[in-house]
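Q: Sequence first, then the predicted structure, then my questions.
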Amino acid sequence: MVFNSIEFFIFLSIVFILYWFVFKKYLKAQNVLILVASYVFYGWWDWRFLSLILLSTIVDYFVALSIDANSEKKIRKRWLWVSVIFNIGLLGFFKYYNFFVDSWIDMFSLFGYTMKSTWTLHVILPIGISFYTFQTMSYSFDVYYKKLKPTRDFLSFAAFVSFFPQLVAGPIERASNLLSQLLNKRNFSYEQVVGGLKLILWGLFKKVVIADSIGPIVDDIFSNYGTYPASTLILGVTLFSFQVYGDFSGYSDIAIGTAKLFGVELMSNFKFPQFSRNVAEYWQRWHVSLSTWFRHYLYIPLGGSKGSKLKSIRNISIVFLVSGFWHGANWTFIFWGGFHALAFIPVFLMGRNAIYKDSVVGQNTFFPTLTEIGQVLLTFSIVTFSRIFFRSESITDAFAFIKYIFTNFDYAPYHHPMGYRMVDFYVLIILFTLYEYAIRKDERSPFKFKSKVVRFVCYTLVILSMLLFYDDGIDRSFIYFQF
């Protein structure tokens, strides 16, 4: 069951009606409903993996209580390690087992030894496992660092772990935000529901009209990169930047909007990263929940920016490499993380990693300065180049793709694999970018216009665009489901 399906909207409507019109007066019943709905939502893909979510929930629930019950630091740390080892072990087996086996075999082959891959298993990656394991671990960390008191309400905690709007691809929520809301009574708010529906509509537009329509072009170019000139390869990776942004930020908008329907506010996960003025600002705006997780639970415990510059560079490198590996069991993601570390470190050394934290491009005027335009284009180019590693099937393909960009300078116009006019897609992306620039100061209000007529025109255009671009013949799953 995916967000952009009829089944989901039928499911969502039923849960919404039960939540507000049947169980409105009963907090525990509402949380039970959320829990059951979340398990149905997740089990729609593969009910067998529900046992993993339940097991992770049970482990971290009792780990947190055990940490809180002991005052001795050694014992508290041992219980924390139970959570870390269990969750990382779970993630490691299902996501990275075959990667390590294959890498071990490849290493031996370099020395002339041929090993059969008899240890390789046909392990299916449980959808969303990278997200909910990090979410439950963050709860144990917060209890350990005494930032949070553990709850004894197991049902509410289980609902926090499996909350269906953000279960599969985030945002990765901390218990201090999401669990605290589930433990307290929620009141129906018309404005909150309308705000949620607007975000859902905008998220669907980004997914259906932007990401899904570009997908076949990107797939064609990356699958046949050896037959295309540099101009087409540059087009392919540029379009992928828009595809992955529309796909993932679209998911996050729908998740945040859906949560609003149930009186719950999730953290913002995307803050118009395509208008970032350096790589550091980009990571303050892209997949914010993951960046925040690594900052609180890896970067700061490693020492953060305290101490020498050399140690800070070490910590930055570790965070980006681990972040790359979190995205997938492939050397392409490790190189992608390493590339971003190399791009981030100069910004850090110049002391410019936090200068744009509280501002947006064109902060006090509508139009950006020429300097800002140059900064945005440079940052977009760096990030887009890194996505060659992110999108390629193997590290060999990634370097071959880059090689062709710098050696095959022939130009030939690209033709859409399904015969559509490419100019329509160029116009679409330009208009989309201009609209996002216009609303860049508030990621929660995509249709914030005083005029009802203007809002009605926007809604109409968005809905008509989705009907026009919707294609049931393509893969409609979200890119980050594979992580």
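A: On my side now, so go ahead. What you see is a predicted model; the values in this text were computed from it and never measured.

Q: Going by C-alpha atoms from here, please, whenever you check contacts or count neighbours.
A: Fine.

Q: how far away is Tyr356 from Trp283?
A: Going from Tyr356 to Trp283 by CA to CA, to the nearest Å gives 11 Å.

Q: Tell me which of the two has more neighbours.
A: More crowded of Tyr356 and Trp283, by other CA atoms under 10 Å: Trp283, with 20 against 16.

Q: what's the helix or strand for the residue lying farthest from the centre of the chain?
A: When distances are taken from the C-alpha mean of the chain, Gly112 lies farthest, 40.6 Å away, according to CA atoms, centre = their mean. Of the helices and strands defined by DSSP states H and E, none includes Gly112.

Q: Quick one: residues contacting it.
A: Not one residue lies near Gly112 by CA atoms under 8 Å, 6 or more residues apart in numbering.

Q: this is the comparison structure:
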Amino acid sequence: MLFHTLTFWVFFAVFLSVYWRLGMKGQNLLLLLATNFFYGWWDWRFLPLIWYLVSVDYVIGRQLGRESRAGVRKALVALSLVSNLGLLFVFKYLNFFAGETCQLAGLFGQHWEVPFWIRNIILPLGISFHTFQTISYVMDVYRRRTQPVERWLDYALFCGFFPQLLAGPIERGSTLMPQLFTPRPRLTADAFAEGFYHLMAGLFKKVVVADNLAVVVNHIFSLPAEQRGGWEVLLGAYAFAFQVYGDFSGYSSMAQGIARWMGFTLSWNFKMPFLATSPQVFWQRWHITLSTWLRDYFFMPLMRGTFLQGLAKVYAVTLVVQLASGVWHGANWTYFAWGLLHGVYLCAQLWLTRLGWFAEPRPGTSLLRRMPWILLTFHLMCVGMILFRASSITQAAECFAALGSHWTFTPLVSYGAAQLLLFAAPLMLFECWMESRNDPLALLKAPWPARTAVYACMLLMIWFLPPENTNEFIYFQF
């Protein structure tokens, strides 16, 4: 059930009409039923798996709250990690590693095949996001930063809050639980307007930008290597950058809007990332809840625990964390290389900054003066986008090789450039305007004629420029 389909909006309209007629307890019960229906719409057979994961961490969280012995508490955390990461490995990585093992055996003259049951494992939707959200809860209870939830139904609601269930943002117990277990404020005109803005922005990014540019991206990356020249690869990188941004930030924005109409405020996951002035700033603006999760639950513990000292420790831990980020995205060597590349970017920025060879624009610098740093950062990110989109390391190598080959301006390049200009340029102009005001909700404070004009443009483009096909959200596969 996708946010940008009629099926979802029929479901949500019925849900919301009942939701606001109930008290807090009734709303929470309805939310839990709606979550099971929403997830079960995709494949009801995976509901017991979700219930199992919820039950394990619910019991562990309660025990952590009652237990004072350090050794037992560490064992409980280890049990939670084994349960969550073990299942994640089976569903997401087992087929990949089994295939790599068979290929390795072939080098020694052995003919091994991946068992049928492994080849046919289906990845449950949203399991990576669910895993990170539950791990953060267990770790916060272990650190005494969050009180354990006493009722299973309450914890199940925290884990399965359906607006952000499938692709985030990854919420912490400290931010979402207080909203779940206190009466919601009534839906005011301001809250409705904010939710409407998030929904319109999300629909525009997904339907107009992402799904239309997907046609260009899929065509370019499906071409034989000899038909991809430098312009095609560059165009494919640009188009995919805006496709994945429109797709993922579109989901996050729609999740914010849906939650806002239900009386909740979700975390921001994107804040104009393509206007970042360095790789570090990019990760402070792109998939923010994953970046902060990795910082708090992986980077900082590694910094405290590793035997290295000084800058060597920072460089090593940064590389390990970024590799983990790449592996989290999927079971493919391309994601490993993508994570390594971003680790190198961050280490290089730190090294150059310490040498005095790199300095970001000062706060308050105009957007025009920041543009050289913005363009450099954007193109560094586009190098990574080639790795992220390529189906294999071999295809990624072919794309990089094409950048050093012929640069022929073909009809495909003309068509793709026109598509980028038509679909991505309006989004970037709008984001430049918001960036100049340093406010992602600047439109809500604009005069009503300006708001009306922007919404009208969005609606007209959604209506008159529909994509050839409606695609699932890219991050559902992660």
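A: Perfect, I can see it now. Keep in mind that this is a model prediction, so the values were computed, not measured.

Q: Any idea how many residues pack against Leu87 of structure 2?
A: Using other CA under 10 Å, Leu87 of structure 2 has 17 neighbouring residues.

Q: That one corresponds to which position in structure 1?
A: Aligned by TM-score structural alignment, Leu87 of structure 2 pairs with Leu90 of structure 1.

Q: again, but for Tyr52 of structure 2
A: The alignment partner of Tyr52 of structure 2 in structure 1, by TM-score structural alignment, is Leu55.

Q: Please report how far its match lies from Leu179 of structure 1.
A: Counting by CA to CA, the gap from Leu55 of structure 1 to Leu179 of structure 1 is 18 Å.

Q: Of the two, give the one with the bigger neighbour count.
A: The neighbour comparison of Leu55 of structure 1 against Leu179 (other CA under 10 Å) goes to Leu179, with 21 against 14.

Q: That one maps to what in structure 2?
A: Looks like Leu179 of structure 1 aligns to Met177 there (TM-score structural alignment).

Q: Point me to the helix or strand that includes the nearest residue to that match once chain neighbours are set aside.
A: What sits nearest to Met177 of structure 2 in space, not counting adjacent residues and going by CA to CA, 6 or more residues apart in numbering, is Phe158, at 6.5 Å. Using DSSP H and E, Phe158 of structure 2 maps to helix 152-159.

Q: Please identify the buried residues of that helix?
A: Of the residues in helix 152-159 of structure 2, Leu153, Asp154, Tyr155, Ala156, Leu157, Phe158, Cys159 count as buried by neighbour count, 16 or more other CA atoms under 10 Å.

Q: The second one matches what in structure 1?
A: Under the alignment defined by TM-score structural alignment, Asp154 of structure 2 corresponds to Ser156 in structure 1.

Q: ok, the alignment partner in structure 2 of Ser66 of structure 1 - how many residues close by?
A: Here Ser66 of structure 1 is matched to Gln63 in structure 2, going by TM-score structural alignment. Using other CA under 10 Å, Gln63 of structure 2 is surrounded by 17 other residues.

Q: Show the contacting residues for Gln63 of structure 2.
A: Leu76.

Q: Mean deviation, the helix or strand hosting it versus structure 1?
A: Assigned by DSSP H and E, Gln63 of structure 2 falls within helix 47-66. Helix 47-66 of structure 2 differs from its equivalent in structure 1 by a mean of 0.9 Å after superposition (mean CA distance after the TM-score superposition for structure 1).

Q: just the helices in the stretch 201-350 of structure 1 please.
A: Ranges of helices within the stretch 201-350 of structure 1 are 212-223, 230-261, 279-285, 288-294, 309-327, 331-349, based on DSSP state H, counting those that start in this stretch.

Q: Now render the ones you listed as a markdown table, adding distance to Ser381 of structure 1.
A: Shown next, in a markdown table, are the helices of the stretch 201-350 of structure 1 (distance: least, CA to CA, whole Å):
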| stretch | distance to Ser381 of structure 1 |
| --- | --- |
| helix 212-223 | 17 |
| helix 230-261 | 8 |
| helix 279-285 | 10 |
| helix 288-294 | 20 |
| helix 309-327 | 19 |
| helix 331-349 | 12 |
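
Q: Identify whichever of those lies nearest to Ile402 of structure 1.
A: helix 230-261 (8.7 Å; CA to CA).

Q: Now that closest one: buried residues?
A: Using 16+ other CA under 10 Å as the test for burial, helix 230-261 of structure 1 gives 230-234, 236-261.

Q: returning to that earlier point: next, find the distance separating the residue nearest to Met177 of structure 2 from Leu165 of structure 2.
A: 10 Å.

Q: same check, this time on Pro301 of structure 2
A: From Pro301 of structure 2 over to Leu165 of structure 2 (counting by CA to CA), the distance is 27 Å.

Q: of the two, who's got more company?
A: Leu165 (23 against 13).

Q: who's in contact with stretch 34-46 of structure 1?
A: Applying CA under 8 Å, 6+ apart, the contact partners of stretch 34-46 of structure 1 are Met1, Val15, Phe49, Leu50, Leu155, Ala158, Ala159, Ser162, Phe163, Phe164, Val168.

Q: Then stretch 404-422 of structure 2?
A: Residues outside stretch 404-422 of structure 2 that contact it (CA under 8 Å, 6+ apart) are Asn212, Leu213, Val216, Gly229, Gly230, Trp231, Glu232, Leu235, Ala239.

Q: Matching Ile462 of structure 2 against structure 1, which residue comes up?
A: Under TM-score structural alignment, Ile462 of structure 2 pairs with Met466 in structure 1.

Q: quick one: buried residues of whichever strand or helix holds that match?
A: Per DSSP H and E, Met466 of structure 1 falls inside helix 452-469. By 16+ other CA under 10 Å, the buried positions in helix 452-469 of structure 1 come out as Tyr459, Val462, Met466.
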